[in-house]
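Participant: sharing a model that was predicted from the sequence below.
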Amino acid sequence: MTALERLAATIEARRTADPDISWTAKLLAKGPEKCAEKFGEEAIEAIIEAVKGDRERLISEAADTLFHLLVMLAARDLTLADVERELTRREGVSGIAEKASRDD
């Protein structure tokens, strides 16, 4: 099991924890919108560190971003496995071709 898989399992286990003692449970209790907001904040912090060029801070913010991405997915009853299936579906497809195939 990878670190991301372990983290995803921990997030799922904390779904029913007491929000007074679990940050994850507290986020999930606030709903998908708050989880999405927190993910956005962390993503922006990672972008700032990428621009600054501080490797250690970027690693830290990237970890925070991945955590909050998984929480946001859990808030919408999606899993890391769901995302992995989509990545597998895209394997071997050019990024340009994949983007052109979307209905965006």
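Facilitator: Happy to help now that I have it. Remember, it's a predicted structure, so these values are computed and weren't measured experimentally.

Participant: drop to CA atoms for contacts and neighbour counts, all remaining ones
Facilitator: Fine.

Participant: tell me who's in contact with the residue nearest to the spatial centre of the chain.
Facilitator: Among the residues of the chain, the one closest to the centroid is residue 69, at 1.5 Å (CA atoms, centre = their mean). Counting by CA atoms under 8 Å, 6 or more residues apart in numbering, residue 69 touches 36, 39.

Participant: this is the other structure I want to compare:
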Amino acid sequence: MSDTGTLDRLEAIIVQRRGADPEASYVARLNAKGIGKISQKLGEEAVETVIAALSEDNEALVGEAADLLFHLLVLLGARGVPFASVLEELDRREGISGIEEKASRIS
């Protein structure tokens, strides 16, 4: 797995700002609005990432991908799920065919 230092630092900042004044912190403002609003914002960022990918503008794609990762970390934090858990799941899936892994989740 690649170095996750940047995302680890961002996760720590998000944890710190979650309890800040919503008037002064975007993270606090999102959290004050609840999981529904955070989830909606993540969905919006996902759509914007897809649009940027289809536009073939790499600079826009990089910016939207950064927004998407940021909002994913905000959502994970709001649910109390550490980013390390996501990395552990990716490690678990390493070497497993995506087709096989998806089939194992179908009940």
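Facilitator: Looks like it came in fine. Every value quoted in this text rests on a predicted model; they were computed, and no experiment measured them.

Participant: counterpart of the residue nearest to the centre of structure 1 in structure 2?
Facilitator: Counting by TM-score structural alignment, residue 69 of structure 1 lines up with residue 72 in structure 2.

Participant: and residue 91 of structure 1, by the same measure?
Facilitator: Aligned counterpart of residue 91 of structure 1 in structure 2: residue 94 (TM-score structural alignment).

Participant: look up how far residue 106 of structure 2 lies from its match.
Facilitator: To residue 106 of structure 2, residue 94 of structure 2 is 19 Å away according to CA to CA, to the nearest Å.

Participant: show me which of the two is the more surrounded one.
Facilitator: Neighbours per residue (other CA atoms under 10 Å) separate residue 94 of structure 2 from residue 106, with residue 94 holding more: 12 against 6.

Participant: so stretch 22-31 of structure 2 aligns onto which residues of structure 1?
Facilitator: Going by TM-score structural alignment: stretch 22-31 of structure 2 matches residues 19-28.

Participant: so for that stretch, what gets flagged as buried?
Facilitator: Neighbour-count burial for stretch 19-28 of structure 1 flags 19, 24-28 (criterion: 16 or more other CA atoms under 10 Å).

Participant: which stretches of structure 2 form helices?
Facilitator: 5-18, 26-33, 35-55, 58-78, 83-93, 98-105 (DSSP state H).

Participant: what is the burial count for residue 63 of structure 1?
Facilitator: 16.
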